[in-house]
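Peer 1: Sequence first, predicted model second:
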Amino acid sequence: MIGNRLWIGIPEPSISSETRQHLLAVKPGGVILFGRNIVSIEQLKQLIDDLRSLLGNSLVISLDQEGGRVVRIPGGVTLFPGNLALGSAALRDRQRALELARLQGRISGKELRAIGIDVNLAPCVDLLRSSDERGIGSRSFGSDPQLVLELASEIGAGHREQGVHDCWKHYPGIGRATVDPHFGLPTIPGQDSGDHLIPFRAAARA
């Protein structure tokens, strides 16, 4: 029962005998896929089929396919720029940027659903507060919390139209950090968190 509450990763692009034993022992509710698990689209589909054959069709498959510098599927799908491209476009034409965000969500959602992905661990709704690219950088839509909320909502809605869930991150907002969380542990000041929580509060109410 406890294992069913866990989403875990596996170390390889196919299920080894050791991984098989581990998965059957833990019986996780979900598996998070990373770049190390993906060689090609066909291989990825086979891996997902094998995981569900082993653990059941209710197994949740997730990955991070944000666009820009964080993509787990590097080819065979549409590759979008980082979120800051949409944020910058919105400064020139907000409505058009929102339309493009919805379209991006639909395209990405449709492609992920066809592969067998249930949840895309995206988009980032961290506010851009540091110009240091080692931090959130171009993964952010920008510094305006309302604009971040609107663009993320459109991408998420596009995903859900195609049967893929979105997951907003990184609570409580790491836009002030100067360390990429993939390579280190970011720290953020506890004070002045109000604006950074706006997108997360909106998501919690949705």
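Peer 2: Cool, got the structure.
Peer 1: contacts and neighbour counts: CA atoms only from here.
Peer 2: Noted.
Peer 1: how deep is R92 tucked in, by neighbour count?
Peer 2: 10 (other Cα atoms under 10 Å).
Peer 1: Same check on P74?
Peer 2: P74: 16 neighbours (other Cα under 10 Å).
Peer 1: Check the spacing between it and K27 real quick.
Peer 2: As judged by Cα to Cα, to the nearest Å, P74 and K27 stand 29 Å apart.
Peer 1: same thing with L55?
Peer 2: Counting by Cα to Cα - L55 and K27 are separated by 7 Å.
Peer 1: Looking at those two, which one has more neighbours?
Peer 2: Ranked by neighbour count (other Cα under 10 Å), L55 and K27 place K27 first, with 21 against 18.
Peer 1: what sits against the more buried one?
Peer 2: 3-4, 55 (Cα atoms under 8 Å, 6 or more residues apart in numbering).
Peer 1: need the strands for this protein, in chain order.
Peer 2: 7-8, 30-33, 60-63, 65-67, 70-71, 119-120, 165-166 (DSSP state E).
Peer 1: Next up, a structure to set beside the first:
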Amino acid sequence: MNLDQAVGRLFLIGLPGKEMDSETEEILREIKPGAVILFAKNIESPIQVRTLLENVNRVLGYPVAVAIDQEGGIVTRLRDGFSVSPGAMALAATGSLENVSLASGIMAKEMRALGINWNLAPVVDINCNPKNPGIGVRSFGDDPEKVVKYATAFVQAMKREGVMSCLKHFPGKGRVEVDAHIDLPTLDVPLSTMLSSELKPFREIPGDSIMPSHIYMPQLQAKRVPASLSREILIELARNTIGYRGVLVADDLGMGGVSNYFSPEEAAVEGLRNGMDFLTFCHNPEVQKRAKKAVIKAVEQSGELAGRLEESIERVETFRRKATAMKPESLDVIGTDESLSTMQRISDASITAILEDKSLVPLSLEAVTAIYSVRLSRLVQVEDGPLKGVPVVARELAQMADCPLIDFDGKISEEEAIILADKAPKKGVRIVFTENAHLSAGQREFLMQLSRRPGRMLLIALRNPYDAFIKGVSNSILSYGYETLSQKSLLKVLTGEMKPQGVLPVEIPQEV
């Protein structure tokens, strides 16, 4: 293996589109990556994905590790025609390790049928800060022991079906209040705190890889640089302190937490220099080429970097050979009636009720005088699902109750919220569908104002459960996500087809 090939194997790259066109072939031949990653833009149908990946291997002349973010819930790349899983927090709300195992096993089997052999999941961040904008329902909860328990079941099911797993986001992003897609979060806590909380999953779960992310820890780092480029984090913390010996794969080095401070060339070279194995560039072929050329040039000029390249190549190649050893399943395993039914049953078990007035659910439809619904949006960049606008469950419920449906923007202002609440009916049951209202001053104001008016209010939290603890909210239903199957589960609970069975997987926060 020459230098050009060796450096290429360290790259995890995204592909331009859905087929092997001349642009895709050219970037593959130039980068010679050890791994590729798929996004929604690369996915149309099972046969199309499998054909694309077969062509990737044909062009390269060797099998690559094929990665995807198939966490379940709001971060689900394989959707139409596939068996969509509830997200991590919804799975935890079922209180069942078997449900976690079943759901992740189904996802893994469908991935392997396509030729996808590496799931960049599970998320093992401890979501101990309700104000965290980027993790929330992607986490199994705020208790380290429970996160370890559920994430271990997830990893074991993946392994059973022949798919590699990835623990993310090292060293832990659940405590921060900035999304690393946008800028660099700061985590200012001592190592002792980290060892008992954030680092516990990375020490105890047998994942196949770990994803360092872009976060700055002033108590561990001498300079304000992302953890993904930091020797103190990649070598001192990951290798020496917690003793991890497997592959480290960078979160996308094009994210704002890195790109606001480093060029792609600097990020690639500094990542390798300071201990990263896979260098991840998800978008823009020109950036991918520039980054590779920079690494080759730096290695040619530095004996230290040549030594680091040798270390990482050994880990990356061992990982790639293991990932590609399992042959694909038949496409017939994808989206079977049994799998879809299992996922729906698991979703049903996740719906959680927190009710002071237990007579509210099931709903008496004739008592419903208005339904208010947030317009769903893509709150963080890692989401790329199709679900936007007013959720189907709100529209169906309004039709069944024959009442007005009033939609509002998730970023509604406090002034607009007061006006909206002033116009609300002063009798009956008012239902409000929210999405992270606890992070929106306007949504919070609307709920508080509405709760003070005559009549009763029922909150449906479509995302993070913390909306249920906003001042004035005393009755709520939690779904931990708004996938189609989650909305079906909500409707079953609201209309009395089934009782809510879920258990709140986070502590009630002191203040929202």
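Peer 2: Happy to help now that I have it. This one's a predicted model, so the numbers in the text were calculated from it and none came from an experiment.
Peer 1: After superposition, what's the TM-score here?
Peer 2: TM-score of the superposed chains, computed with TM-score structural alignment, normalised by the length of the first structure, equals 0.89; 200 aligned residues with a Cα RMSD of 1.9 Å.
Peer 1: ok, of the contacts of K27 of the first structure, which one's closest to I10 of the first structure?
Peer 2: Closest approach to I10 of the first structure among these (Cα to Cα): L55, at 13.5 Å.
Peer 1: for the strands of the first structure, which one sits closest to L79 of the first structure?
Peer 2: Across the strands of the first structure, closest to L79 of the first structure is strand 65-67 (Cα to Cα), at 6.1 Å.
Peer 1: Superpose on the second structure and give me the mean offset of that closest one.
Peer 2: Overlaying the second structure shows strand 65-67 of the first structure at a mean distance of 0.5 Å from the equivalent residues (mean Cα distance after the TM-score superposition for the first structure).
Peer 1: so that strand matches what in the second structure?
Peer 2: Counting by TM-score structural alignment, strand 65-67 of the first structure pairs with residues 70-72 of the second structure.
Peer 1: of the strands of the first structure, which approaches Q21 of the first structure most closely?
Peer 2: Between these, strand 7-8 lies closest to Q21 of the first structure; by Cα to Cα that is 13.9 Å.
Peer 1: once aligned to the second structure, how far is that closest one on average?
Peer 2: With mean Cα distance after the TM-score superposition for the first structure, strand 7-8 of the first structure averages 1.1 Å from its match.
Peer 1: just the strands of the first structure: most buried one?
Peer 2: Highest mean neighbour count among the strands of the first structure (mean count of other Cα atoms under 10 Å): strand 119-120, with a mean of 24.
Peer 1: mean deviation of it from the second structure?
Peer 2: Counting by mean Cα distance after the TM-score superposition for the first structure, strand 119-120 of the first structure comes out at 0.4 Å.
Peer 1: Next up, the contacts around N37 of the first structure.
Peer 2: 10-14, 44.
Peer 1: again, only using 6 Å
Peer 2: 12-13 (Cα atoms under 6 Å, 6 or more residues apart in numbering).
Peer 1: Need the contact partners of the top helix by length along the first structure.
Peer 2: Assignment by DSSP state H gives helix 94-115 as the longest helix of the first structure. Contacts with helix 94-115 of the first structure, where a contact means Cα under 6 Å, 6+ apart, come from 45, 86, 89-90, 151, 154-155, 158-159, 162, 164.
Peer 1: For the stretch 201-350 of the second structure, just list every one of the strands.
Peer 2: Counting by DSSP state E, counting those that start in this stretch, the stretch 201-350 of the second structure has these strands, from start to end: 209-212, 247-248, 279-281.
Peer 1: Can you give me the stretch of the first structure that the last one aligns onto?
Peer 2: On the basis of TM-score structural alignment, strand 279-281 of the second structure is assigned to no residues in the first structure.
Peer 1: could you measure the counterpart of P16 of the second structure in the first structure against N37 of the first structure, distance?
Peer 2: Using TM-score structural alignment, the equivalent of P16 of the second structure in the first structure is P11. Note on P11 of the first structure: its distance to N37 of the first structure, by Cα to Cα, is 7 Å.
Peer 1: got it, and T19 of the first structure?
Peer 2: On the measure of Cα to Cα, T19 of the first structure and N37 of the first structure end up 12 Å apart.
Peer 1: picking up where we left off before, of the strands of the stretch 201-350 of the second structure, which is nearest L3 of the second structure?
Peer 2: Of these, nearest to L3 of the second structure by Cα to Cα is strand 279-281, at 15.7 Å.
Peer 1: name the helices or strands packed onto the closest one?
Peer 2: Judged by 3 or more Cα pairs under 6 Å, 6 or more residues apart in numbering; DSSP states H and E, strand 279-281 of the second structure is in contact with strand 11-14.
Peer 1: try 10 Å this time
Peer 2: On a contact count with 3 or more Cα pairs under 10 Å, 6 or more residues apart in numbering; DSSP states H and E, strand 279-281 of the second structure meets helix 3-9, strand 11-14, strand 35-38, helix 264-273, helix 285-301.
Peer 1: Tell me which of the ones you listed sits most buried.
Peer 2: Highest mean neighbour count among these (mean count of other Cα under 10 Å): strand 11-14, a mean of 27.
Peer 1: now for it, which elements pack on it?
Peer 2: Packed next to strand 11-14 of the second structure, using 3+ Cα pairs under 10 Å, 6+ apart, are helix 22-31, strand 35-38, strand 65-68, strand 279-281, helix 285-301.
Peer 1: Which positions in the fourth one come out as buried?
Peer 2: Of the residues in strand 279-281 of the second structure, those buried by neighbour count under the rule 16 or more other Cα atoms under 10 Å are 279-281.
Peer 1: Closest to G307 of the second structure out of those?
Peer 2: After measuring these against G307 of the second structure - Cα to Cα - the closest member comes out as L279, at 16.4 Å.
Peer 1: For that closest one, which non-adjacent residue is spatially closest?
Peer 2: Spatially, and ignoring its direct neighbours in sequence, L279 of the second structure is nearest to F11 (4.9 Å; Cα to Cα, 6 or more residues apart in numbering).
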